[in-house]
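K.L.:
Here is my input, please return the structure:
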Amino acid sequence: MAVLKVIEVLANSEQSWEDATKKAVAHAAKSVKHIKSVYVQDQSASVDDGEITDFRVNVKITFEVK
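P.N.:
So this is what the prediction gives:
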C-alpha cells in the first residue's frame, strides 16, 4: 500500500501557465522526493495596459511518502 501526500504550491511566470506549472514542480522537487503528479487547480494572470504581464498557477502536487 502506498501513502500519498498532497501539497499546494503557488507559482508564476512571465511566459505562460505551462511554464509556471513547470517552475512549481521544479521548486517543489528541490525538497520533496517521489513526486507522482501535479494538478492545476487555478490559473490567473496580471494585466497592465491591456497586456498580460504575469501568469499565475495554484497547483496541487502529489508525492509518495516512503
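K.L.:
switch to C-alpha atoms for all contacts and neighbour counts from now on
P.N.:
Fine.
K.L.:
Tell me how many other residues surround Ala11.
P.N.:
19 (other CA atoms under 10 Å).
K.L.:
Next: Lys30.
P.N.:
Residues near Lys30, counting by other CA under 10 Å, number 8.
K.L.:
And the strands in this protein, which stretches?
P.N.:
3-13, 35-48, 51-65 (DSSP state E).
K.L.:
Let's compare: structure for the following, please.
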Amino acid sequence: MPNRIYKKIEITGTSTISIEEAVESAIKQASQSIRGLAWFEVTETRGNIIDGKVDNWQVTVKIGFSLD
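P.N.:
Below is the predicted model of the structure:
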C-alpha cells in the first residue's frame, strides 16, 4: 500500500445553536467540494454576544484530506 499524502485547509463554521453544529456545518460545506475528508481539529472557538447571551458560535477547524 502506498503512503498517503494529506493536505489541510482552515475554515470557519457558524451556528446559532452550538459549537458542535458549527463544526458540522463547516465539514458539511467542505465535503460538497472536496473529496477524501479524513479528520479535523478545532483550532479556535469564539462567538458573538447580544443582550448578555450567546447569539452565534464561530468555530475554526483545520480539515485534512488525502490527495489523489
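K.L.:
ok so, going back, make CSV out of the strands of the first structure and add distance to Val25 of the first structure.
P.N.:
Shown next, in CSV, are the strands of the first structure (distance: least, CA to CA, whole Å):
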stretch, distance to Val25 of the first structure
strand 3-13, 9
strand 35-48, 8
strand 51-65, 7
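K.L.:
Buried deepest among those, which one?
P.N.:
The highest mean neighbour count among those, using mean count of other CA atoms under 10 Å, belongs to strand 51-65: a mean of 18.
K.L.:
against the second structure, where does it fall?
P.N.:
Aligning strand 51-65 of the first structure against the second structure (TM-score structural alignment) gives residues 53-67.
K.L.:
follow-up on the earlier one: relative to His27 of the first structure, which of the strands of the first structure is closest?
P.N.:
Of all the strands of the first structure, it is strand 3-13 that lies closest to His27 of the first structure, at 9.1 Å by CA to CA.
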